[in-house]
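Trainee: Model the structure of this input:
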Amino acid sequence: MNIETLTLPLPHDWFAAQTSLPKNRFRMSRLKSSGSAMQGLAARVAQAAGAADVAPSDSTLDSAQKLFDSYFRVERAAGSPVDMLRAAMAQALPVCVADIESGAELTEEQLETLARGLHRLADWALIPGDMPEFTPTIRTADALFRWKQQHQLFFLIIHGMLYLLHVLEEALDREHAPVTQAILSDFADLMQASTVAFHLAADFSADSYENLIRPDMTAHDPHFSGLFYADHKELVVSLRVLKRVPDDFEEELARINDAISETYDAHARVCLRFVGDTASLASKDDSRVAAESIRGKYMNRTKVIAGLNKPRH
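Mentor: All right, here's what the predicted structure looks like:
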């Protein structure tokens, strides 16, 4: 199993990033004009391959957060966040598509939802919209590879969300309604893509989880947990900007609200399939069911921070 290290900025670096609106918008009518939806995405992002200009980062992550990064082969660097995101997409997404081609129990609709969100992310990463010929690398199905490689999708999606929230703050400050609407729509697309990413990263047997993946995480750290994920922690806190969005964008906010519910539910379903009514590795309370915590405590916390837990009128 050979998973390349992904270089990304620290999560809070996005809020000092120089913003730039997309130079083009990918026409979704072209979603399947170059093979499958995901093959077309791989063809598009592959043309942006190349190392970003980075420097060593003065990391502010704690030891648990660094441990989480190291498990999924992620390093942090200083430099232009957009350049790093573009390079990371060009590196990771063609490999993710090759893994999907090895066999995945996802519907065509799910793959199109994933591709749609990632195309919107490619727009914001300023990747050209054309899709040259592309042939995915042939891979053999490997559960542990899928678990780690497809988790890199979450890093890409969440960094895209952090950037969109940063641009949203600027759009709201300037009372720029068309840009605000585009950002909210793209954010919902990315959130819906993350729902599919949950299904994809866990698309293997319960036996593989029990005998390969859980022991691998335990060997890395006996209390390994997604709670160590620094980018997700930053995202949840940053969702507070949605409270500033005027009620004129009720439709877009409703899409985001529904997508958040679907994402947490997808995460809970993965937990139930693999560990049943048990606690996570990191839990200090063995009676606490991981799936219930995800659907209850954590989803409610996120919606409270985003101002989506009650009617806005």
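Trainee: C-alpha only now, for contacts and for neighbours.
Mentor: Noted.
Trainee: in the stretch 201-313 of the chain, which spans are helices?
Mentor: Along the stretch 201-313 of the chain, counting by DSSP state H, counting those that start in this stretch, helices occupy 206-208, 214-220, 230-238, 250-275, 290-293, 299-306.
Trainee: Adding distance to residue 69 and mean neighbour count, write these out as JSON lines.
Mentor: As requested, these are exported to JSON lines (distance: least, C-alpha to C-alpha, whole Å; neighbours: other C-alpha atoms under 10 Å):
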{"stretch": "helix 206-208", "distance to residue 69": "22", "mean neighbour count": "13"}
{"stretch": "helix 214-220", "distance to residue 69": "11", "mean neighbour count": "14"}
{"stretch": "helix 230-238", "distance to residue 69": "9", "mean neighbour count": "17"}
{"stretch": "helix 250-275", "distance to residue 69": "19", "mean neighbour count": "19"}
{"stretch": "helix 290-293", "distance to residue 69": "22", "mean neighbour count": "20"}
{"stretch": "helix 299-306", "distance to residue 69": "22", "mean neighbour count": "18"}
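Trainee: what would those look like in a markdown table with distance to residue 166?
Mentor: Output for those, formatted as a markdown table (distance: least, C-alpha to C-alpha, whole Å):
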| stretch | distance to residue 166 |
| --- | --- |
| helix 206-208 | 39 |
| helix 214-220 | 33 |
| helix 230-238 | 9 |
| helix 250-275 | 16 |
| helix 290-293 | 29 |
| helix 299-306 | 14 |
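Trainee: Now the second one, please; I'll put the structures next to each other:
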Amino acid sequence: MPQPTARLMDGTALARRTISAAADRAAEITRRTGTAPCLATVLVGEDPASVTYVRMKRNRCEQVGIRSLHVALPTTASTAELVDTIGALSADPAVHGILLQHPVGPHIDERAAFEAIAPEKDVDGVTMHSFAAMGFGLPGFVSCTPGGILRLLDAYGVELAGRHAVVVGRSPILGKPTGLLLLGRDATVTYCHSRTADLPAHLARADVLVAAVGRPRLILGEHLKPGAVVVDAGYNPGNVGDVDFDSAAARASLITPVPGGVGPMTIAVLLEQTVHAAGRQLGVPATA
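Mentor: Alright, predicted model coming up:
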């Protein structure tokens, strides 16, 4: 079996530093205003994975000094009920960020629910307002996983300008915004997906590869350009990513592990953006 030669991109360590800085900022906001930053989480139904994710996010909020407000709706909740719930949170001045845990069920119009989130509270970066801001390079909240990916690339000194980046996946909260953020950093971006012809040919040209398609070990080391930077944003049962780690690590220069790569940074960016949202809404400018 090929021996790994790539350097690991440690998302756990970077997330720890990001969260520490967010905690300091949250403490400053609380001290200056008497109000702690607040993240509202909304969960429809009792899907075990979603329940676990929300609990994990709420626990991290507590560690950072963010107040957590949880709203649980039954599986039978309608689109109108969910939209009304989110609308009330958007209008509540005590709530600074809103996270709708998805998926929400096939009977609900998820896009309508996302759009009920006030743009200034869209700390998960899921609204059309946030997507447009990412596309135009304007201030706003980024989608958390794509934002975490960019932070990892920056932390490891990956130059993006002029590089060929290939994003495998086109979901509206992961693949598409990742490509927009890379394009905003002057990378040349190719999107690939389930209908892409000759995927290996595209992978072979990638200086930077982001795998975000949700198919275990779809991408093998033999598909990669030697020295490529590989970011595996896939997560499949059994702690398996979209990239075959062992073969890819023997060919790449940098690679993220699964778990411990992109995942920790997703939560870190969520917490950081919640604190930033609170600072703006409470009138506490960021310190230099």
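Trainee: Just give the TM-score of the two.
Mentor: Once superposed, the chains reach a TM-score of 0.26 (TM-score structural alignment, normalised by the length of structure 2), with 119 aligned residues with a C-alpha RMSD of 5.9 Å.
Trainee: closest one to residue 75 of structure 1 among the helices of the stretch 201-313 of structure 1?
Mentor: helix 230-238 (12.3 Å; C-alpha to C-alpha).
Trainee: got the angle for that closest one vs helix 299-306?
Mentor: If you take axes from the mean of the first three to the mean of the last three C-alpha atoms, to 10 degrees, helix 230-238 of structure 1 sits at 50 degrees to helix 299-306.
Trainee: Ignoring the adjacent residues along the chain, who's closest to residue 172 of structure 1?
Mentor: Spatial nearest neighbour of residue 172 of structure 1, excluding adjacent residues (C-alpha to C-alpha, 6 or more residues apart in numbering): residue 180 at 6.8 Å.
Trainee: Select, out of the helices of the stretch 201-313 of structure 1, the one closest to residue 8 of structure 1.
Mentor: Once the helices of the stretch 201-313 of structure 1 are compared by C-alpha to C-alpha, helix 230-238 is nearest, at 10.4 Å.
Trainee: and that closest one, what does it pack onto?
Mentor: Counting contacts by 3 or more C-alpha pairs under 8 Å, 6 or more residues apart in numbering; DSSP states H and E, helix 230-238 of structure 1 packs against helix 143-173, helix 299-306.
Trainee: so what secondary structure elements neighbour the longest one?
Mentor: Helix 143-173 of structure 1 sits against helix 81-101, helix 108-124, helix 177-201, helix 230-238, with contacts defined as 3+ C-alpha pairs under 8 Å, 6+ apart.
Trainee: Just put those helices in JSON lines and tack on distance to residue 150 of structure 1.
Mentor: Listed next are these as JSON lines, based on distance: least, C-alpha to C-alpha, whole Å:
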{"stretch": "helix 81-101", "distance to residue 150 of structure 1": "6"}
{"stretch": "helix 108-124", "distance to residue 150 of structure 1": "12"}
{"stretch": "helix 177-201", "distance to residue 150 of structure 1": "5"}
{"stretch": "helix 230-238", "distance to residue 150 of structure 1": "16"}
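Trainee: mind checking which of those is nearest residue 253 of structure 1?
Mentor: Across those, closest to residue 253 of structure 1 is helix 177-201 (C-alpha to C-alpha), at 7.2 Å.
Trainee: Give the buried residues for the closest one.
Mentor: By neighbour count with 16 or more other C-alpha atoms under 10 Å, helix 177-201 of structure 1 contains the buried residues 179-181, 183-201.
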